[in-house]
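Student: Give me a model of this one.
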Amino acid sequence: MSEPAASLKGFLIRGLPVIKEGDDIPALLRSLFDLQDGDVLCLASTIVAKAEGRVRDLSEYQPDSHAVEIARELGKDPRFVQAVFNESSDVLIERPFLLVATRFGHIGVNAGIDQSNVGDERILLLPEDPSASARRIRQALGKDFAVIITDTCGRPFRSGVAGVAVGWAGIAALRDWRGEIDIHGRPLNITQEAIVDEIAAAANLLMGEAGDATPAVVFRGLVYPHSGGSLFREKENDIIRRRLKA
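Tutor: Just a heads-up that it's a prediction; the model follows:
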């Protein structure tokens, strides 16, 4: 008899308050949901960043002449542009938008800086090191499960945004299929599946956008590798990045 098909369940955690600096996210989660070993906990980067004090006033930024020039061309606040530059390790595109590499390796528009739900004249930066944040949350909750910190960003050659992983712990970034045999008996030589991105995208479907205020999702029933791989290509191996910088 064949094994029964796997069953994946997703649970939206409701009841989280509006997160502010210093809030104990693991304690809040523990009071609302009973995590089990093997679960995958997905948290929107916004609540992690807020708890870590990553909200900034635009008045904190003094734009240099280059930020002023780019802001004028893009129709943006020069202070916002300076914030993007400050959060970036590399600038790939400056026009018609700012596409940059964050200091922890993620590439996205405006360094993932958010201006929603933080008030006028304020911005929200991504967590400084989302994978380190995921490790701390996982350790504090004391379970054998995975944590993925999610964000949304656009994708080359496609319209719309999708959920992606910017940090993770207790799960491999990639499932490596190389060496496995296809249905015709040929070994796979290239395929590496970005499983943390796939899970993040599914989580975003449940979380919603705008004012949903449901930034935490748990998946149960997934079988996943626990370590290995990185989503962020090394600069020297990233053909697209090299072409954009040419």
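
Student: going forward, measure contacts and count neighbours with C-alpha atoms only.
Tutor: Will do.

Student: Strands of this structure, start to end?
Tutor: With DSSP state E, the ranges of strands along the chain come out as 9-12, 40-44, 55-57, 88-93, 99-102, 107-109, 122-124, 146-155, 158-169, 175-176, 192-193, 216-220.

Student: outside of stretch 233-241, which residues touch it?
Tutor: Stretch 233-241 has contacts (CA atoms under 8 Å, 6 or more residues apart in numbering) with 92, 242.

Student: right, so the strands of the chain: which one is the most enclosed?
Tutor: strand 40-44 (a mean of 26; mean count of other CA atoms under 10 Å).

Student: What's the separation between the nearest residue to residue 33 once chain neighbours are set aside and residue 212?
Tutor: Nearest residue to residue 33, sequence neighbours excluded (CA to CA, 6 or more residues apart in numbering): residue 13, at 6.9 Å. Per CA to CA, to the nearest Å, residue 13 is found 12 Å from residue 212.

Student: next up, for comparison:
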Amino acid sequence: MQLFAVPDVPEIRPGDDLAAVVRDRVDLREDDVVCVASTVVSKAEGRLFDLEDFPAGPRAREIAQTLEAATGEEKDPRFAQAVLEESVDLLMESPFLLTETRFGHVGVNAGIDRSNVPDHDLLLLPKRPSESAERIRSELPADRVVVTDTCGRPFRHGQRGVAIGWAGMHASRDWRGETDRDGRELGVTVENVVDELAAAANLLTGEGDGGTPVVVVRDFEWGDHAGSDNHYRELAGDFVRQAIRGWQYE
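Tutor: Now for the predicted structure:
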């Protein structure tokens, strides 16, 4: 398997054709996986806003005050309002906002970005990233597209690349029913392939001003395994999330 960044990607503006940007810069193969940072997907889809677009309501002002008390830093209630509007569930409100987005992703501040946004205050995640991935895929020679983002993880320091949308492939590779080298049957192993590809791509896209938001994964083989589109845990089996619901920051 090889990975390479698509070179010379320009600053993406609302309405830009991301698929054309990629096609013009690299010769794709049918079995390539194209990993696209959510940043440029959001820019192309016009998900750029200013803080004044989110007048703070009472709940947002309350949250901002709670965060200020916990962190000792001034917090803009308009940002809290933007997070609330992009979320369907608020798991934690102190010492940071941990939320579930409309498409199921759980992350800090609903994934709202404030970096690499030259003309606005905020960059929101795509509304429906898998639909975004499908639109891009439909206009590329490559059959598989993954929309990536970076996210922190419980019990781990730092951030890693994760998949928030995908098209043309399953999210997870199911090893259950297969055997290990000693012939023991695997009973629980389900490999989240789209997250692994996103993490690999993130090694090339980076986190700063590199300007390489698209990475091509070449010669990745799925193998003879079953697959599924299970990506986010169901609440009934997400025991960490259930525990967070009853936890309070002190």
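
Student: need the strands of the first structure in CSV with distance to residue 69 of the first structure, can you?
Tutor: Output for those, formatted as CSV (distance: least, CA to CA, whole Å):
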stretch, distance to residue 69 of the first structure
strand 9-12, 44
strand 40-44, 33
strand 55-57, 21
strand 88-93, 14
strand 99-102, 16
strand 107-109, 18
strand 122-124, 21
strand 146-155, 25
strand 158-169, 28
strand 175-176, 43
strand 192-193, 41
strand 216-220, 39
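
Student: Surely residue 154 of the first structure is in contact with residue 164?
Tutor: No: Residue 154 of the first structure is beyond contact range of residue 164, at 9.6 Å (criterion: CA atoms under 8 Å).

Student: For stretch 48-68 of the second structure, what is the distance to the chain centroid?
Tutor: 23 Å (CA atoms, centre = their mean, to the nearest Å).

Student: what's that stretch in contact with?
Tutor: 42, 73-82, 84, 93-96, 117, 120-124.

Student: Okay, and which of these map to helices?
Tutor: Within those, residues falling in helices by DSSP state H are 42, 77-82, 84.

Student: End to end on stretch 67-78 of the second structure, go ahead and measure it.
Tutor: 13 Å.

Student: ok, back up a step: the second structure: which residue goes with the residue nearest to residue 33 of the first structure?
Tutor: In the second structure, the residue matched to residue 13 of the first structure (TM-score structural alignment) is residue 6.

Student: Show me which of residue 13 and residue 212 of the first structure is the more surrounded one.
Tutor: residue 13 (17 against 9; other CA atoms under 10 Å).

Student: what sits against the most centrally placed residue in the first structure?
Tutor: By CA atoms, centre = their mean, the mean C-alpha position of the first structure lies nearest to residue 166, the distance being 2.9 Å. Going by CA under 8 Å, 6+ apart, residue 166 of the first structure touches 45, 106, 130-131, 148-151.

Student: Now the two most distant members of those residues.
Tutor: 106 and 148 (14.2 Å; CA to CA).

Student: Just to check, residue 161 of the first structure is in contact with residue 154?
Tutor: Yes: using CA under 8 Å, residue 161 of the first structure is in contact with residue 154, at 4.3 Å.

Student: can you list residues touching both of these two?
Tutor: By CA under 8 Å, 6+ apart, no residue touches both residue 161 of the first structure and residue 154.

Student: Next up, the contacts around the equivalent of residue 202 of the second structure over in the first structure.
Tutor: By TM-score structural alignment, residue 202 of the second structure lines up with residue 204 in the first structure. Contacts here follow CA under 8 Å, 6+ apart; on that basis residue 204 of the first structure touches 150, 152, 162-163.

Student: Which two among those residues are spaced furthest apart?
Tutor: Farthest-apart pair in the contacts of residue 204 of the first structure is 150 and 162; separation 10.0 Å (CA to CA).

Student: what's the burial count for the counterpart of residue 186 of the first structure in the second structure?
Tutor: Using TM-score structural alignment, the partner of residue 186 of the first structure in the second structure is residue 184. Number of residues near residue 184 of the second structure (other CA under 10 Å) recorded here: 10.

Student: again with the one 5 residues further on
Tutor: Using other CA under 10 Å, residue 189 of the second structure is surrounded by 12 other residues.

Student: thought it was touching residue 176?
Tutor: Yes: Residue 189 of the second structure is within contact range of residue 176, at 5.8 Å (criterion: CA under 8 Å).

Student: With the flanking residues excluded, which residue is spatially nearest to residue 40 of the second structure?
Tutor: residue 12 (6.1 Å).

Student: ok, now how distant is the one you found from residue 196 of the second structure?
Tutor: 26 Å.

Student: Then residue 220 of the second structure?
Tutor: Distance from residue 220 of the second structure to residue 196 of the second structure, by CA to CA: 11 Å.

Student: which of these two has more neighbours?
Tutor: Taking other CA under 10 Å, residue 220 of the second structure and residue 196 do not tie; residue 196 has more neighbours (17 against 13).

Student: In space, what's closest to that one - neighbours in sequence excluded?
Tutor: residue 162 (7.3 Å).

Student: Give me the distance between the one you found and residue 14 of the second structure.
Tutor: 24 Å.

Student: Kindly report the same for residue 150 of the second structure.
Tutor: 22 Å.

Student: Thought residue 14 was touching residue 28 of the first structure, still the case?
Tutor: No: assessed by CA under 8 Å, residue 28 of the first structure is found out of contact with residue 14, at 10.8 Å.

Student: Tell me the counterpart of residue 147 of the first structure in the second structure.
Tutor: Using TM-score structural alignment, residue 147 of the first structure pairs with residue 145 in the second structure.

Student: which residues touch its match?
Tutor: Applying CA under 8 Å, 6+ apart, the residues near residue 145 of the second structure are 33-36, 133-134, 136-137, 166-168.

Student: residue contacts, the aligned partner of residue 165 of the second structure in the first structure?
Tutor: In the first structure, the residue paired with residue 165 of the second structure according to TM-score structural alignment is residue 167. Contacts for residue 167 of the first structure (CA under 8 Å, 6+ apart) come out as 129-134, 148-150.
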